[in-house]
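# what follows is a predicted protein model with its sequence.
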Amino acid sequence: MTLSSPKKKSNKSGPDRAAYEAELEQLQIELVAMQQWAVATGARILVIFEGRDAAGKGGAIKRIIQYLNPRSARVVALAVPTEREKGQWYFQRYLERLPAAGEIVLMDRSWYNRAGVEHVLGYCTPEEYERFLRQVPSVERLLVEDGIMLFKYWFSVSDDEQQKRFKSRLKDPMRRWKLSETDLHSITRWEEYSRAKDAMFKATDIPEAPWWTVESDDKKSARLNMISHLLRQIPYEKVEPKKLTLPERPESDDYERPARELYKYVPDRAAALD
């Protein structure tokens, strides 16, 4: 199925809430249809999310995965490598998480950690960094040649907007975990990260797996733009689900439910809110 391209217009403040939610709902319906097609055809879809800290990657991933069947769609967000993983080929722990037939994998950060935070903060050697940039195009070409549909998105945010989001996270008990000491280097080493991103794009923006930049100072616009773009890249068609008919509920037999006092029930906290 092919989505029509949106008309270009200037909208720096982004869509209003009603328009955003209506468009997002339609896109999420299409995402479900796309997943059903992937399952039916055995397609393998890999989407890589990279970008500045607080650029909105997590929010986009959340909206994509929200209504998908978790049996064939998953998010990969790897922690710091273990000692054993440090002794592997750098790509190895990522390749273990690649999609199988009918699966969609969303990578919240990926092997490109080596081109960004590891390089800027000195977590890898210059030799390891240079080797990575040489090997990435070959690795990704092999994945595409084998039939994996690979998409790479870079979420771009301005320094002023990033600063606002960091301050917001400091005050939000539900998002405080999203702000770490490593994230703070995004402020003090802004230009170093910019140079690293430029070098990464130069070495890895290949025809088989190009980089797509998502302007994300407005999160709502970024989500809509990224999801609609992803859907337009995938040649999916609507797969009609198997027709089901709800059976009539049978008459009750001689079953008797045990007394409620035999079970433990969670306290009714909700009732206290009335």
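Sure thing, it's come through.

# from now on I want contacts and neighbour counts done on CA atoms only, so please keep to that.
OK.

# quick one, helices of the stretch 151-274 of the chain?
159-171, 181-188, 190-204, 219-233 (DSSP state H, counting those that start in this stretch).

# now the helices: where do they sit in the stretch 1-150 of the chain?
Using DSSP H, counting those that start in this stretch, the helices assigned to the stretch 1-150 of the chain run over residues 17-41, 57-65, 83-86, 92-95, 117-120, 126-145.

# just so I know, which of those lies nearest Val214?
Nearest to Val214, of all the helices of the stretch 1-150 of the chain, is helix 57-65, at 9.7 Å by C-alpha to C-alpha.

# just want the angle from the closest one to helix 17-41.
60 degrees (axes from the mean of the first three to the mean of the last three C-alpha atoms, to 10 degrees).

# elements contacting helix 57-65?
On a contact count with 3 or more C-alpha pairs under 8 Å, 6 or more residues apart in numbering; DSSP states H and E, helix 57-65 meets helix 17-41, strand 44-51, strand 73-76, strand 104-108, helix 219-233.

# in that helix, which residues are buried?
For helix 57-65, the buried set under the neighbour-count rule, 16 or more other C-alpha atoms under 10 Å, comprises Lys57, Ala60, Ile61, Arg63, Ile64, Ile65.

# now for those residues: which two are most distant?
Greatest spatial distance in those: Lys57 and Ile65, 12.4 Å, computed using C-alpha to C-alpha.

# can you report how many residues lie near Pro258?
When counting by other C-alpha atoms under 10 Å, one arrives at 8 neighbours for Pro258.

# run a quick neighbour tally on the spatially closest residue to Lys219 that is not a sequence neighbour.
Nearest non-adjacent residue to Lys219, counting by C-alpha to C-alpha, 6 or more residues apart in numbering: Gly56, 6.2 Å away. Gly56 has 26 neighbouring residues, counting by other C-alpha under 10 Å.

# can you put the buried residues of helix 57-65 in TSV and add distance to Glu96?
Shown next, in TSV, are the buried residues of helix 57-65 (distance: C-alpha to C-alpha, whole Å):
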residue	distance to Glu96
Lys57	22
Ala60	24
Ile61	20
Arg63	25
Ile64	22
Ile65	20
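
# what distance do you get for the closest residue to Glu85 other than its chain neighbours to Ala79?
Nearest non-adjacent residue to Glu85, counting by C-alpha to C-alpha, 6+ apart: Arg93, 6.9 Å away. According to C-alpha to C-alpha, to the nearest Å, Arg93 and Ala79 sit 11 Å apart.

# take the one below as the second:
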Amino acid sequence: MNEQNANLDGMDWLKAELEDAFDEDFELELSEPALSMELRKIYKKRHPETLERATYFRSLLKLQAELIKLQDWVQATGEKIAVIFEGRDAAGKGGVIKRITQRLNPRVCRVVALSKPTERERTQWYFQRYVPHLPSGGEIVLFDRSWYNRSGVERVMGFATPEQVEQFFQDVPEFERMLVRSGIRLIKYWFSITDEEQQLRFLMRIHDPLKQWKLSPMDLQSRVRWEDYTKAKEATFARTNIPESPWFIVEANDKKRARLNCIHHLLDQIPYSEVPHEPISLPDRRFDPNYEREDLPPELYVPERY
């Protein structure tokens, strides 16, 4: 009877843990709290029907379980994986990166999101500041924007000269071939959204104080220069879509479908397999009958306000 009660207690604990995990997921999925009702109506009217929440979460959890298998395989085999996420501002790159890393070990899977180059970095070989962040054996690196800044924002905003952009286009195919020859699996995604979708997402950020930090002056300029960015994207695809590291376009107007499609496709690109593990058992805790725990001063404790 006691064993049965212990099993029930264990099930209650597991249920509570799962509920906490789901709460965490729901927190990520919360709709914009400060969004005006009118803007909400406009977005709902113009936006395509998305997946049901339950369907989305079931699919996401299955894919995240596969990502854990991929992580184990990468560690066991010493594989090196680099994934590039590019696309227009507000296209959803950060959202899919967050779902990929959500349940993985940050020592195995890490995100690289570099800020603008320093004065010193501007004098270096263009690719030099990215090289230290490339994966070593047993690592997955996700680039939230990458060296393609040169053919994107730097080109459009005039931070790079036409000669520098042309040099980049000549260099990047060979640079990526070198990475692939060195044993790095390089996968490149472009998140694609429509003009109208970007406008709606920017408006939501403007009206949501929790997301206003995502809007930089460069982001706002991307609205003004939409066509310039389109031309830059087309040139990038034409010059850098090579067999060794092709581009993959993710249709991203629907955030949930984009996340699922991208993660599923990423898993399909890598020939991972499940790594067998030894069964895990919890060792018995050692007890010292002569040890008495000391009371700590109350000022050390965080106040319990909730």
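Sure, I can see it. Since the model is a prediction, treat every value here as computed from it, not as a measurement.

# show me what the residue nearest to Glu85 of the first structure aligns to in the second structure.
Under the alignment (TM-score structural alignment), Arg93 of the first structure pairs with Arg129 in the second structure.

# is it true that that match touches Glu121?
Yes: between Arg129 of the second structure and Glu121 there is a contact at 6.8 Å, judged by C-alpha atoms under 8 Å.

# show me the residue at the heart of the second structure, geometrically.
Nearest residue to the geometric centre of the second structure (C-alpha atoms, centre = their mean): Ile97, 0.9 Å.

# that residue pairs with which position in the first structure?
For Ile97 of the second structure, the residue aligned by TM-score structural alignment is Ile61.

# leaving aside the residues adjacent along the chain, what's closest to that match?
Leu106 (7.2 Å).

# what's near enough to touch the one you found?
Taking C-alpha atoms under 8 Å, 6 or more residues apart in numbering, we find Leu106 of the first structure in contact with Leu46, Val47, Ile48, Phe49, Ile61, Ala73, Arg74, Val75, Val76.

# which pair in the residues you listed spans the largest distance?
Based on C-alpha to C-alpha, the longest span within these runs between Phe49 and Ala73 and measures 15.1 Å.

# how many other residues sit next to the equivalent of Arg134 of the first structure over in the second structure?
Counting by TM-score structural alignment, Arg134 of the first structure corresponds to Gln170 in the second structure. Neighbour count of Gln170 of the second structure, defined by other C-alpha under 10 Å: 13.

# which residues touch the residue nearest to the centre of the second structure?
Per C-alpha under 8 Å, 6+ apart, neighbours of Ile97 of the second structure: Val111, Leu142, Asp144.

# would you turn those residues into TSV with distance to Val153 of the second structure?
Below are these laid out as TSV (distance: C-alpha to C-alpha, whole Å):
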residue	distance to Val153 of the second structure
Val111	20
Leu142	19
Asp144	14
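
# still on that earlier bit, what about Arg93 and Ala79 of the first structure, which has more around it?
Neighbours were counted for Arg93 of the first structure and for Ala79 using other C-alpha under 10 Å; Arg93 has more, 15 against 6.

# that one and Lys86 touch, don't they?
No: with contact defined as C-alpha under 8 Å, Arg93 of the first structure does not count as touching Lys86 (9.5 Å).

# for the aligned partner of Val111 of the second structure in the first structure, give its distance to Ser180 of the first structure.
Under the alignment by TM-score structural alignment, Val111 of the second structure pairs with Val75 in the first structure. According to C-alpha to C-alpha, Val75 of the first structure stands 21 Å off from Ser180 of the first structure.

# got it, and Tyr90 of the first structure?
Here the criterion is C-alpha to C-alpha. By it, Tyr90 of the first structure lies 24 Å from Ser180 of the first structure.

# looking at the two, which is more packed in?
More crowded of Tyr90 of the first structure and Ser180, by other C-alpha under 10 Å: Tyr90, with 15 against 10.

# contact partners for the more buried one?
Trp111.

# again, only this time at 6 Å
Listed by C-alpha atoms under 6 Å, 6 or more residues apart in numbering, Tyr90 of the first structure has no contact partners.

# Ala91 of the second structure too?
Counting by C-alpha under 6 Å, 6+ apart, Ala91 of the second structure touches Phe191, Ile193.

# do Ala113 of the second structure as well
Contact analysis of Ala113 of the second structure by C-alpha under 6 Å, 6+ apart lists Asp144.

# hang on, the earlier thing: so which of the contacts of Leu106 of the first structure would you say is closest to Pro247 of the first structure?
Among the contacts of Leu106 of the first structure, Ala73 lies closest to Pro247 of the first structure (C-alpha to C-alpha), at 30.1 Å.

# was I right about the closest one contacting Gly102?
No: contact criterion C-alpha atoms under 6 Å: Ala73 of the first structure and Gly102 do not qualify, at 8.8 Å.

# mutual contacts of those two, please.
Joint contacts of Ala73 of the first structure and Gly102 (C-alpha under 6 Å, 6+ apart) do not exist.

# show me what Gln198 of the second structure aligns to in the first structure.
For Gln198 of the second structure, the aligned residue in the first structure is Gln162 (criterion: TM-score structural alignment).
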